[in-house]
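Colleague: Here is my input, please return the structure:
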Amino acid sequence: MKGLLGALKTEYRERVMALAREVSFPAGARIFEEGRKADRFWIIRTGSVTLDLRVPGRRAAVIETLGPGELIGWSWLFPPDTWHLGAEALSPVRAHEFDAEAVRRLCDEDTGLGYALALACAQVIGRRLHSARARLLDLYGPYGGSLAP
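Modeller: Here you go, the predicted model:
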């Protein structure tokens, strides 16, 4: 198993998955909007999702495209629990949905699980930050997007 859940040892993964419910989104559905309340997250089972960033005076910039096994949304983990990006189903999506409050309670009850989940989310955040930086430089950099000097 890859992605966020794959980073957890079996015992932790099973405890987190016990909180999951199956959901689906049609292509084009907005899953969440930047700046709104982050009270859940998803792990993609099938399909793909784009993450986007509002850019004043322009249409939203697509930062990254996510696929099966990947985490949609990490903003639920840190106050003030608001989305830092937006998300849209690029194709029909089936996913595991998790209630953020229930997962935070589980993490409080088992600090080992909480640490492992926070570390796994931090790794996702680090990769996404790098991806967002590269994408924004590509879109809005002074030389038409090349990352080369």
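Colleague: switch to C-alpha atoms for all contacts and neighbour counts from now on
Modeller: Noted.
Colleague: Which residue ranges of this protein form helices?
Modeller: Assigned by DSSP state H, the helices in the chain fall at 3-6, 10-17, 100-109, 111-140.
Colleague: helices or strands up against the shortest one?
Modeller: In this case it means helix 3-6. helix 111-140 (3 or more Cα pairs under 8 Å, 6 or more residues apart in numbering; DSSP states H and E).
Colleague: Second input sequence below; structure requested for side-by-side comparison:
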Amino acid sequence: MVARTGVFGALTKEHREQLMSLAREVSFEIDERVYNEGGKADRFWIIHTGTVALDLHVPGRRAAVVDTLGAGELLGWSWFVPPHHWHLGAQASSPVRAYEFDAAAVRELCGKNPELQHEMCTYVAGVIAARLRSARVRLLDLYAPYGAGEVP
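Modeller: Below you'll find the model as predicted:
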């Protein structure tokens, strides 16, 4: 049974079932690279168990971890927004089990079902906003002078 959190909680039962009909179960070992920033975003995952670190390339330094995702969370949103290239990198920080989805198949399903497309678009937009906030805060923590991240 699929938990009704994250994207599953954002979809109606019918749409959840339609989406899950396209899923396949996959796993990633600890420290396994899931995808690299700039690569082709042709799939996405919903994490079932484990954690994945999202990182951002910082020239002249090692990649900065900007967020960590866990159970029920969407791994990858770049598949939804052209030009479909990863905006961050991702690496398993523990053993991970996830549902993997072919992005083209999901976009096709959304194209045939405006209600599903609206639910997915609303959810993915929220994910993008949360990841942007998280990345901003983390990068300010790492690289800005003390107090530079304060918002009036």
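Colleague: Quick TM-score on the pair, please.
Modeller: The TM-score (TM-score structural alignment, normalised by the length of structure 1) is 0.96; 148 aligned residues with a Cα RMSD of 1.2 Å.
Colleague: just to revisit the earlier point, now the helices of structure 1 in JSON lines, with mean neighbour count and distance to Ala38 of structure 1?
Modeller: Putting those into JSON lines (neighbours: other Cα atoms under 10 Å; distance: least, Cα to Cα, whole Å) gives the following:
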{"stretch": "helix 3-6", "mean neighbour count": "18", "distance to Ala38 of structure 1": "18"}
{"stretch": "helix 10-17", "mean neighbour count": "14", "distance to Ala38 of structure 1": "18"}
{"stretch": "helix 100-109", "mean neighbour count": "16", "distance to Ala38 of structure 1": "8"}
{"stretch": "helix 111-140", "mean neighbour count": "15", "distance to Ala38 of structure 1": "15"}
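Colleague: Adding distance to Pro68 of structure 1 as columns, could you present those helices in TSV?
Modeller: TSV is the format used below for the helices of structure 1 (distance: least, Cα to Cα, whole Å):
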stretch	distance to Pro68 of structure 1
helix 3-6	8
helix 10-17	16
helix 100-109	20
helix 111-140	14
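Colleague: Nearest to Leu90 of structure 1, out of these?
Modeller: Nearest to Leu90 of structure 1 among the helices of structure 1 is helix 111-140 (17.8 Å), distances taken as Cα to Cα.
Colleague: Specify, as a residue range, where that closest one falls in structure 2.
Modeller: Counting by TM-score structural alignment, helix 111-140 of structure 1 pairs with residues 114-143 of structure 2.
Colleague: residues in contact with Pro142 of structure 1?
Modeller: Contacts for Pro142 of structure 1 (Cα atoms under 8 Å, 6 or more residues apart in numbering) come out as none.
Colleague: what does the one 4 residues further on give?
Modeller: If you count contacts by Cα under 8 Å, 6+ apart, Ser146 of structure 1 has them with Leu137, Asp138.
Colleague: Next: His84 of structure 1.
Modeller: Glu34, Gly35, Leu53, Ser75.
Colleague: if I look at the counterpart of the last one in structure 2, how far off is Asp141 of structure 2?
Modeller: Yep, that's Ser75 of structure 1 we're talking about. Under the alignment (TM-score structural alignment), Ser75 of structure 1 maps onto Ser78 of structure 2. Per Cα to Cα, to the nearest Å, Ser78 of structure 2 is found 25 Å from Asp141 of structure 2.
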